[in-house]
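Trainee: task: produce atomic coordinates for the following.
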Amino acid sequence: MSLIKPFRGLRPAPGRAADVAAPPYDVLSTDEARVRASGKPWSFLHISKPEIDLPPGTDPYAPAVYAKAAANLRAMLDAGVLRRDAADCYYAYRLTMGGHVQTGLVAAASVAAYDCNRIKKHEFTRPDKEDDRVRQIEALNAQTGPVLLAYASDPVVDALLDQTHLGSPEADVTADDGIRHQIWVMRDPGLIAQITAAFDAMPALYIADGHHRSAAASRVAAARRSGGTAGDGSSDYFLAVIFPHREMRILDYNRVVTDLHGLKKSALAARLAAAFTVEEAAARVQPSRPGEFGMYLDGRWHKLTIRPELIPADPVARLDVSLLSDHLLGPILGITDLRRDKRIDFVGGIRGLEELERRVDSGEMAVAFALYPTSLDQLMAVADANEVMPPKSTWFEPKLADGLVSHVLD
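Mentor: Sure thing, here's the model as predicted:
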């Protein structure tokens, strides 16, 4: 079984990409999605967040929601807004955000490779989120949210991908947030075969974002095989966009905490000195290297630097998110469960340090911590060691759009 394969993509009809393209389903609340889709009958949010077309207060996991997603997909097909390619293709997908550009391959990735950890994971999944994606796939008989994958940049594969985005793109959309999304369709059988072989020669791919989507695809594939409904085997693959890891961009994923766990500020400073050097800063602290943190407390910024002897060799324990948890959040502020503790919240770096200041200055939070971003090399090292990252370790930007290419299960 090939690591990846081409497929007959379901895509917006010519001239319809701007009408269809939508933010990923998991970055908007229902209320935000309802506003974003207002006046846009063909927005993919009607498929990825179908509760927006049902009465306010509808449980987003109710059976009626998945049925509405299927009905909305049928309506878009019947209206000719979405069309399926006649033959198997690969697709080039370019994201442009300011001066940052990354170009990847849209492909169907092997569930078997995922199951045997050749497509490597670095996060735990939650059963309720997996269940949601399973129901969505089964209702639509399609995978509509692509999994973001990375490959260790390889000059042969990089050169092949350079051939996939020649000429004019078949979709070119600049979203409301200013991010440009471009799609090229690769139909040449020779180039398709070369790309398939080049990826087959790779030892592994890495999940960057989309652990619940890939886990759900694996569950659907297993259920269809055991039930004798696997069809042509398309359910043995899942929708993915694969980028060279050197082109991908991870932003900081920062932390805000509601209180100081009963400590006075003077006592907090004394406790910090055991693991960090602490310097008061005259301006906002955007960490410039691993092991450096910004702390915003009582209207002032401080720079914290972890003592070098406390940085271990283990690929998970040496992550900045782990160092902050192991030497500050846990022992000093009493936060030991990042998944469940209501005293902590997380702020993606796309919102800037201003958002950390706002959350603290408003009185909602007592203290904020700015982190240096996790790198792709660190992510891959964790996955190669078969370990798991702490929650909220990576914030990928720019994000893929939903609706530009979907994978139908025949």
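Trainee: could you use CA atoms for every contact and neighbour count after this?
Mentor: Will do.
Trainee: would you list every one of the strands in the stretch 301-410 of the chain?
Mentor: Counting by DSSP state E, counting those that start in this stretch, the stretch 301-410 of the chain has strands at residues 344-348, 367-370, 395-396, 406-408.
Trainee: redo the ones you listed as TSV? Include distance to Ala108.
Mentor: What follows is the strands of the stretch 301-410 of the chain, written out as TSV (distance: least, C-alpha to C-alpha, whole Å):
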stretch	distance to Ala108
strand 344-348	29
strand 367-370	37
strand 395-396	21
strand 406-408	8
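Trainee: of the ones you listed, which is nearest Arg249?
Mentor: Comparison of these against Arg249 by C-alpha to C-alpha identifies strand 395-396 as nearest, at 6.0 Å.
Trainee: next, the buried residues of stretch 20-35.
Mentor: By neighbour count with 16 or more other C-alpha atoms under 10 Å, stretch 20-35 contains the buried residues Val20, Ala21, Ala22, Pro23, Pro24, Tyr25, Thr30, Ala33, Arg34.
Trainee: these two touch, right, Val388 and Leu379?
Mentor: No: counting by C-alpha atoms under 8 Å, Val388 does not reach Leu379; the two are 9.3 Å apart.
Trainee: of those two, which one has the most company?
Mentor: Leu379 (23 against 15; other C-alpha atoms under 10 Å).
Trainee: was I right about that one contacting Lys120?
Mentor: No: contact criterion C-alpha under 8 Å: Leu379 and Lys120 do not qualify, at 10.2 Å.
Trainee: secondary structure added to the buried residues of stretch 20-35, as TSV?
Mentor: Output for the buried residues of stretch 20-35, formatted as TSV (DSSP: H, G, I helix; E, B strand; the rest coil):
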residue	secondary structure
Val20	helix
Ala21	coil
Ala22	strand
Pro23	coil
Pro24	coil
Tyr25	helix
Thr30	helix
Ala33	helix
Arg34	helix
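Trainee: sequence B follows; please return its structure for comparison with A:
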Amino acid sequence: MTKILPFKAVRPARPFAGLVASRSYEDYDEDELRAQLEFNPYSFLHIINPGYKFQHEIGGEKRFEMVRNRYLEFLEDNIFIQEKEACYYIYQINSREASCCGIIAAASADDYEQNIIRKHEDTIAHREELFKDYLKVVGFNTEPVLLTYPDNEIIEDLMRKTMQKRPEYEFATSNREIHKLWKICDMESTGKIASEFEKMEKLYIADGHHRSASSWLLAKESREKNPNHTGKESYNFFMSYLITESSLRVYEFSRLIKDLNGHSKEEFLILLDEWFRIENRGKDLYRPSKKHHFSMYLHGEFYSLYLRKTQYRFTDSLSSLDSNILYEKILKPILGIADLRQDKRIEYIPGRNDLIELKTRVDSGEFAVGFGMLPAEIEEIKQIADENLTMPPKSTYIEPKLRSGLTIYEF
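Mentor: Predicted coordinates:
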């Protein structure tokens, strides 16, 4: 039984919504970030980059405190408003490639701790602690965790009826996306939605493992310090964006490696031959067409690598995951890359980017070899989570990617 509740969001007043909403901070290059900060005084980037006001780089807890100050200024200037009643928020993103629609709501930190909300990635302890401390100081969260659930006709019907009305927000962005947001606040509808989620035995994290873990740490610490803890306090929940499994878009990450770990091209191919049938595809841009098939670009040529299934033993859902096969049979034993998070010899390209990028970066001499694969399927992700296993880092690139600042969850 999952607990997914409406909440009283802090959000932009209608005239400011399109100006406030921003992509993830890391998604901007230096020039674009500077332009946003210089020419858009309403951008949420001013809150998460508070040192810009003083033209000074600020770090640590002082930065957290200044983020809080910028946030309060947006409230004082009525750029942000506080919702008067608890609502669910329907958020739709339409792009040239696809459309998705889901519900922004409050998910239970207890459900995360009890594995009702299930994960498929490992988290890094110091990053969990850092973000927990950030949340504690700033007092709000603006980046929803992406959760996925089975298709549900009752929830979908309520969403369709709501979306026939005028949206609370409707704006376009420079990357040709249309963003719309509606509210569901009446008690009958919110009760039905909550009831339908209660019937679900489990949900799955699609994106936001560190945010989920940090929110649980904050909840645990807060309840230990609160002698009057009831379980209803806002710190017991974290903001999430819930979409159906059929709406989730899963891409792969391609791998780029800086060198062949001392092997010549010929030696490297011979080592690969133990586990893969290799075909030289020449200059043709080769993309895998099946699971357990990989593309490789090396010395100006593409190769197809087919896993020798008579040699390889599948023991669980993780052992059949292509990113894990690549790691266990090539990256670690042959190329000497044991730590996929920290090793500076490996970089990742989201699979939705063109294969030309992989080729260009190898041809430039920056990297020696690149690997591609098919994306994982949602059933693979769920099975790995159900078996309490974790994928190698950068196994999935998942969309949608949401704008920050449209709904804010206060602790």
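Trainee: can you give me the TM-score here?
Mentor: Once superposed, chain against chain, the TM-score is 0.93 (TM-score structural alignment, normalised by the length of structure 1); 407 aligned residues with a C-alpha RMSD of 2.1 Å.
Trainee: circling back: pick the most buried one from the strands of the stretch 301-410 of structure 1.
Mentor: strand 367-370 (a mean of 25; mean count of other C-alpha atoms under 10 Å).
Trainee: tell me what it is packed against?
Mentor: Applying 3 or more C-alpha pairs under 8 Å, 6 or more residues apart in numbering; DSSP states H and E, one finds that strand 367-370 of structure 1 makes contact with strand 253-257, strand 292-297, helix 352-361.
Trainee: need those in TSV (columns: mean neighbour count and distance to His46 of structure 1).
Mentor: Shown next, in TSV, are these (neighbours: other C-alpha atoms under 10 Å; distance: least, C-alpha to C-alpha, whole Å):
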stretch	mean neighbour count	distance to His46 of structure 1
strand 253-257	23	29
strand 292-297	22	40
helix 352-361	17	30
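Trainee: now these as a markdown table including distance to Pro56 of structure 1?
Mentor: Converted to a markdown table, these look like this (distance: least, C-alpha to C-alpha, whole Å):
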| stretch | distance to Pro56 of structure 1 |
| --- | --- |
| strand 253-257 | 30 |
| strand 292-297 | 38 |
| helix 352-361 | 28 |
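Trainee: and the residue lying farthest from the centre of structure 1, which helix or strand is it part of?
Mentor: In structure 1, counting by C-alpha atoms, centre = their mean, Ser266 sits farthest out from the average C-alpha position, at 39.2 Å. Using DSSP states H and E, Ser266 of structure 1 maps to helix 265-272.
Trainee: neighbouring contacts of the next helix or strand after that helix?
Mentor: The C-terminal neighbour of helix 265-272 of structure 1 among helices and strands, as given by DSSP H and E, is strand 276-281. With C-alpha atoms under 8 Å, 6 or more residues apart in numbering as the test, strand 276-281 of structure 1 has contacts from Leu272, Arg300, Trp301, His302, Lys303, Leu304, Thr305, Ile306, Arg307.
Trainee: next one: stretch 184-192 of structure 1
Mentor: Residues from elsewhere that reach stretch 184-192 of structure 1 (C-alpha under 8 Å, 6+ apart): 6, 88-93, 160, 164-166, 168-171.
Trainee: go again with 7 Å.
Mentor: Cys89, Tyr90, Tyr91, Ala92, Tyr93, Thr164, His165, Pro169, Glu170 (C-alpha atoms under 7 Å, 6 or more residues apart in numbering).
Trainee: same question, stretch 29-47 of structure 1
Mentor: With contacts defined as C-alpha under 7 Å, 6+ apart, stretch 29-47 of structure 1 is touched by Asp19, Val20, Ala21, Ala22, Lys49, Ile52, Ala69, Asn72, Leu73, Met76, Asp402, Gly403.
Trainee: so how far is the first residue of it from its last?
Mentor: By C-alpha to C-alpha, to the nearest Å, the extent of stretch 29-47 of structure 1 from end to end equals 14 Å.
Trainee: same check on stretch 222-231 of structure 1?
Mentor: Using C-alpha to C-alpha, first and last residues of stretch 222-231 of structure 1 are 12 Å apart.
Trainee: so for it, what gets flagged as buried?
Mentor: Buried positions in stretch 222-231 of structure 1, judged by neighbour count with 16+ other C-alpha under 10 Å: Ala222, Ala230.
Trainee: the helix holding Ser266 of structure 1 vs structure 2, average distance?
Mentor: Superposed on structure 2, helix 265-272 of structure 1 shows a mean distance of 1.4 Å to its aligned residues (mean C-alpha distance after the TM-score superposition for structure 1).
Trainee: show me the contacts for the residue positioned nearest the centre of structure 2.
Mentor: Structure 2 has Asp207 as the residue nearest its centroid, 3.3 Å off, counting by C-alpha atoms, centre = their mean. Applying C-alpha under 7 Å, 6+ apart, we find Asp207 of structure 2 in contact with Val145, Leu146, Ile398.
Trainee: map the first one onto structure 1.
Mentor: Residue mapping for Val145 of structure 2 onto structure 1 gives Val147, with TM-score structural alignment as the criterion.
Trainee: that match and Thr174 of structure 1, how far apart?
Mentor: Where Thr174 of structure 1 is concerned, Val147 of structure 1 sits at a distance of 21 Å (C-alpha to C-alpha).
Trainee: cool, and Val101 of structure 1?
Mentor: Val101 of structure 1 sits 13 Å away from Thr174 of structure 1, going by C-alpha to C-alpha.
Trainee: what does Cys100 of structure 2 correspond to in structure 1?
Mentor: With TM-score structural alignment defining the correspondence, Cys100 of structure 2 maps onto Gln102 in structure 1.
Trainee: looking at it, its match is touching Arg94, isn't it?
Mentor: Yes: at 5.7 Å, Gln102 of structure 1 counts as touching Arg94 under the criterion of C-alpha atoms under 7 Å.
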